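# would you be able to build a 3D model of this:
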Amino acid sequence: MSFLNTEVANAPITRRSFIAVASIVGISTLFGSLSPTEAFATTWSAATKATLNGVTFTYQSGIDALGKVTATTKITASKTVAAGTMKAQAVIVKSLNNNIVKSSEVKSNKRGTSLIVTVTLNSLAAGYRSKGRVWYSGSGWKTCNVAAMPRSLAPELSVNEHGQTLGTYEDVERGAVPDLVGIVADSGIDGYAYWEQFDAEDASDAIPVYAEDGTTQIGIFTFGDK
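You can find the predicted model right below:
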């Protein structure tokens, strides 16, 4: 015997009739088995481990670019550590020139074993990489990347008319910290910010972005998702 007669089968489906049928045959019969899907398809860097003061810290950086670009930096400890033992920052850079596009604020852990920091760029465009930074138990800042970067000698940096060195976030990773680091202003214009202002743990919510001369302000760079 057919479950639905001809008259009912040919009738238009309304919300009420849909719910009635679903309650009898089950949602899984109408749509197949439902299973949760991952919210992100994150590409992770290789995990880096370091042991300090009897605690092993593991950290890595990841990026999800299937939707809006989201960079994640995470660090875990092998045992419970006090608040403030770990710090992290998530950073998105352009693949083309390694200029900083978006960065979270520096965040510290609460008492526990992990710290995860994310930052999201309101763009669907490709061409970005995640370059996170972590700090643990007085170690000094460490970087972690999605793609392996060649480790060569520190590069020679270009110098502007005022004798200030110009560089990128990649240069910082390779041991050559510039006075001015390549950065993208909130307006989308490429420029430079003073590294000491970007790197400050107590940095303000926004810092100035300058032209190559380091004095002509062309915009601002805002930390986090503000």
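
# could you use CA atoms for every contact and neighbour count after this?
Noted.

# go through this structure and flag its longest strand.
For the chain, the longest strand by residue count, based on DSSP state E, is strand 69-81.

# residues touching that one, excluding its own?
Strand 69-81 is contacted from outside by 55-64, 86, 88-92, 111-125, 128-134, using Cα atoms under 8 Å, 6 or more residues apart in numbering.

# would you do the same for the sequence below? I want to compare the two.
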Amino acid sequence: MLDNIIQQLPDIMEAAKETAIMVGISVASGIIFGIPLGTILFLTRKGQLLEQSYLFNLLNSFVNLVNAFPLLILIVAVIPFTRLLVGTSVGTVPAAVPLSIAIIPYFARLIEQSLVEVNKGVIEASISMGANIFQIVWKVMFVEARSGIVVSLSNIIILLISYSTIAGVVGAGGLGDFAVRNGYYRYQPDIMLATVFVMIVLVCVIQISGSRLARYLDKR
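Presented below is the predicted three-dimensional model:
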């Protein structure tokens, strides 16, 4: 059993690389688009600095709609867009497109909730000192919410590792797809268990690292 695992270790490492690519692209998309979206959601809420009910309701409905979409159906539904964007719908990078679409509104919601937890007194104090919107958001809200944002980021990374398994239906590769194809379908439970073990280790490392960093950043 151990010899079989050692023999396929290079393939497992290649699958881990594919998972890292999918997760990396999707996390980057979540940060680039999810943080601004979540911030706008918070700022346009009722009673906030840029209260705008129409815009909030529009964005809130969009976030709720995408978050409610089953990932497998979303992957299939955005195939034309994926082909338009990267030229093909099969492979590791194309799989990152629907994963990014799925994670952006999810991360935006987490960002919004992190900002909701910021003490209103701190925001009011910065307003009284003449801070503008950019300064309030960047130097006050994000600083106060940084611990929650780190936890949210670690959570979406873990979620994306799980999502990458489902992305195997479009030939994405990755650890989950490798475990199913080479472990389950070929009746090699040792390979499947070894691959799952690698995924568990990855999740644990991310979870522990995220929690420790969040505790370090939490100055309250």
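
# give me the TM-score for this pair.
Here the superposed chains carry a TM-score of 0.21, computed using TM-score structural alignment, normalised by the length of structure 2; 75 aligned residues with a Cα RMSD of 5.3 Å.

# the lengthiest helix in structure 1 - contacts with which helices or strands?
When structure 1 is parsed with DSSP state H, its longest helix is helix 15-25. Using 3 or more Cα pairs under 8 Å, 6 or more residues apart in numbering; DSSP states H and E, no helix or strand is in contact with helix 15-25 of structure 1.

# before we move on, the earlier item: for the helix or strand that the longest strand of structure 1 is followed by, name the packing helices and strands.
Per DSSP states H and E, strand 69-81 of structure 1 leads on to strand 86-89 as the next helix or strand towards the C-terminus. Identification of packing neighbours for strand 86-89 of structure 1 by 3+ Cα pairs under 8 Å, 6+ apart yields strand 69-81, strand 107-108, strand 112-121, strand 128-136.

# which residues in structure 2 form helices?
Using DSSP H, helices in structure 2 cover 2-7, 9-29, 35-43, 53-68, 71-77, 79-86, 92-116, 120-128, 133-135, 142-166, 175-178, 189-217.

# dump those to a markdown table, plus mean neighbour count.
Shown next, in a markdown table, are those (neighbours: other Cα atoms under 10 Å):
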| stretch | mean neighbour count |
| --- | --- |
| helix 2-7 | 12 |
| helix 9-29 | 19 |
| helix 35-43 | 22 |
| helix 53-68 | 15 |
| helix 71-77 | 16 |
| helix 79-86 | 14 |
| helix 92-116 | 24 |
| helix 120-128 | 13 |
| helix 133-135 | 13 |
| helix 142-166 | 21 |
| helix 175-178 | 25 |
| helix 189-217 | 16 |
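
# coming back round to it: nearest to residue 6 of structure 1, of the helices and strands packed on strand 86-89 of structure 1?
strand 69-81 (50.3 Å; Cα to Cα).

# what angle do the closest one and strand 128-136 make?
20 degrees (axes from the mean of the first three to the mean of the last three Cα atoms, to 10 degrees).

# deepest-packed of the helices and strands packed on strand 86-89 of structure 1, please.
strand 128-136 (a mean of 26; mean count of other Cα atoms under 10 Å).

# contacts for that strand, please.
57, 59-63, 69, 71-73, 75, 85-95, 141-146.

# contacting residues for the residue nearest the centre of structure 2?
Centroid check for structure 2 by Cα atoms, centre = their mean gives residue 156 as the closest residue, at 3.4 Å. Counting by Cα under 8 Å, 6+ apart, residue 156 of structure 2 touches 27, 103, 107.

# and the gap between it and residue 149 of structure 2?
Residue 156 of structure 2 sits 11 Å away from residue 149 of structure 2, going by Cα to Cα, to the nearest Å.

# how far away is residue 4 of structure 2 from residue 159 of structure 2?
From residue 4 of structure 2 across to residue 159 of structure 2, the span is 29 Å (Cα to Cα).

# now swap in residue 56 of structure 2 and tell me
On the measure of Cα to Cα, residue 56 of structure 2 and residue 159 of structure 2 end up 26 Å apart.
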